[in-house]
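Student: Attaching a predicted model along with its sequence, questions to come.
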Amino acid sequence: MKKSTYLITLFLALTFISCSKDDGDSASEPESSASLIAGDWDLTNFEIADGKSTLSVQGQTSVTDYSSTGKNFASVITFSENPNTLVSSGSFDTVIEMSVDGVTTFTQVVPGEDYLVTGTWKLEGDELTITNEALEQTDIANVLTLDTTTLIFEINLNRTLQVSGFPFELEGTAVYTLKRK
């Protein structure tokens, strides 16, 4: 079980450090929203409160609830227009807390590595599509807030990956908060 917990923790840490999605706006018109996104943004908060992970190993399935929060933020995301590209730099630490039946079984701080996103973005209404070329992954973020100073968006995670050759399912809602530099 310790090895499974370690593998889950390692996977979650890598997912949170390497995944990044950004936002759009639901309160403005598409043209003005796209203009609002352009610029440099500091990542100031990251949170997953409703996470669930499922790992299947040799016919046994382990389901664990988890939450994750960021801290020690030193990450900047730059959105450019025409063409609509984005690049991130910096890092942040991730605190992962796992629980079974509401009882915390494991907490770990995972030191941040480079928070890398390089790709393109597209805003349609309150949906921000981010294509991360580094991960060959596309995500759709729901923009909760977009104004001249704040960008908040959420991404619904629903991924199946292989961890040491075993299927690992990750679910939850990641919420990112950015402040204009």
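Tutor: Yep, that arrived.
Student: rest of the way, CA atoms for contacts and neighbours
Tutor: Will do.
Student: The chain: helices as residue ranges?
Tutor: Under the criterion DSSP state H, helices of the chain are mapped to 2-18, 30-37.
Student: Need the winner for burial among those helices.
Tutor: helix 30-37 (a mean of 18; mean count of other Cα atoms under 10 Å).
Student: ok, which stretches of the chain are strands?
Tutor: Assigned by DSSP state E, the strands in the chain fall at 39-57, 60-80, 85-100, 103-110, 118-124, 127-132, 137-146, 150-163, 166-180.
Student: Against which helices or strands is the third one packed?
Tutor: Right, the one you point to is strand 85-100. In terms of contacts (3 or more Cα pairs under 8 Å, 6 or more residues apart in numbering; DSSP states H and E), strand 85-100 is packed against helix 2-18, strand 60-80, strand 103-110, strand 118-124.
Student: Please identify the buried residues of that strand?
Tutor: Residues 85-99 are the ones in strand 85-100 that count as buried (16 or more other Cα atoms under 10 Å).
Student: Check it against this one:
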Amino acid sequence: VCHWRGCSFCVFGAVVGQWQSVLPDIQAVLTDAEEKQIKNEGVKKWLDDLQDLAYDVDDILDEFAYEELRLKLQKTQSQASTSKVRKLIPTCCTNSNFTPTSFLFKNSMIPKVKDITARLNNLTTRRSSLGLSDILSQVPTSKGKQPRLQPTSVVDGSVEYVGRLEEKTEMIELLKGDNFNGV
């Protein structure tokens, strides 16, 4: 862990921590948002924006994973320097982390991470203005999920339907019988 104040690259861990604190709040309102999107176009737009953000975050995480693999491979191929001067440089900027490629990668990621953070904060603010409630915290269950509604039947059993009694009886006999005439 680098504790050098001048290092702008060490903010990635803090930003990811911010993302992790906001995402559960958004996840908790998804059930309410999915129900309200039918009647409220603003909620539908919010869900669409949230999905776009999720795809962009996934892309950024893929880029980080690729860079991590690249650095691991590069580290195994190179020898670490143990000079006294290099020990004075923060760990985030030494060894395989301080190559032109990794420097360019980190510089290219800073605006992307800032954009994602701004969009995430915007979605959180819009969530409040849309009146989306935290369904999961209101009705806790043993699994922490919203209980499913019981299915209802459209057919009313107290109503007696008239007519076609012969066809009904014939259909029941066909279903019960060993008739293999293509039925």
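Tutor: Yes, it's here. What you see is a predicted model; the values in this text were computed from it and never measured.
Student: Can you calculate the TM-score here?
Tutor: The TM-score (TM-score structural alignment, normalised by the length of the first structure) is 0.22; 62 aligned residues with a Cα RMSD of 4.8 Å.
Student: sorry, back to before: dump the helices and strands packed on strand 85-100 of the first structure into CSV; add distance to residue 131 of the first structure as well.
Tutor: Listed next are these as CSV, based on distance: least, Cα to Cα, whole Å:
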stretch, distance to residue 131 of the first structure
helix 2-18, 13
strand 60-80, 13
strand 103-110, 25
strand 118-124, 5
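Student: wait, which of these is closest to residue 155 of the first structure?
Tutor: Closest of these to residue 155 of the first structure is helix 2-18, at 11.8 Å (criterion: Cα to Cα).
Student: I'd like the helices of the first structure written out as a markdown table, with distance to residue 155 of the first structure added.
Tutor: What follows is the helices of the first structure, written out as a markdown table (distance: least, Cα to Cα, whole Å):
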| stretch | distance to residue 155 of the first structure |
| --- | --- |
| helix 2-18 | 12 |
| helix 30-37 | 17 |
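Student: closest to residue 168 of the first structure out of these?
Tutor: helix 2-18 (8.1 Å).
Student: what's the angle from the closest one to strand 85-100?
Tutor: Angle, helix 2-18 of the first structure to strand 85-100, by axes from the mean of the first three to the mean of the last three Cα atoms, to 10 degrees: 150 degrees.
Student: Check which helices and strands the helix or strand containing residue 121 of the second structure sits against.
Tutor: Per DSSP states H and E: residue 121 of the second structure is located in helix 100-129. In terms of contacts (3+ Cα pairs under 8 Å, 6+ apart), helix 100-129 of the second structure is packed against helix 11-28, helix 41-77.
Student: What residues of the helix or strand just after the shortest one count as buried?
Tutor: Spelled out, it's helix 11-28 of the second structure. Later in the chain than helix 11-28 of the second structure, the nearest helix or strand by DSSP H and E is helix 30-36. In terms of neighbour count (16+ other Cα under 10 Å), helix 30-36 of the second structure has its buried residues at 30-33, 36.
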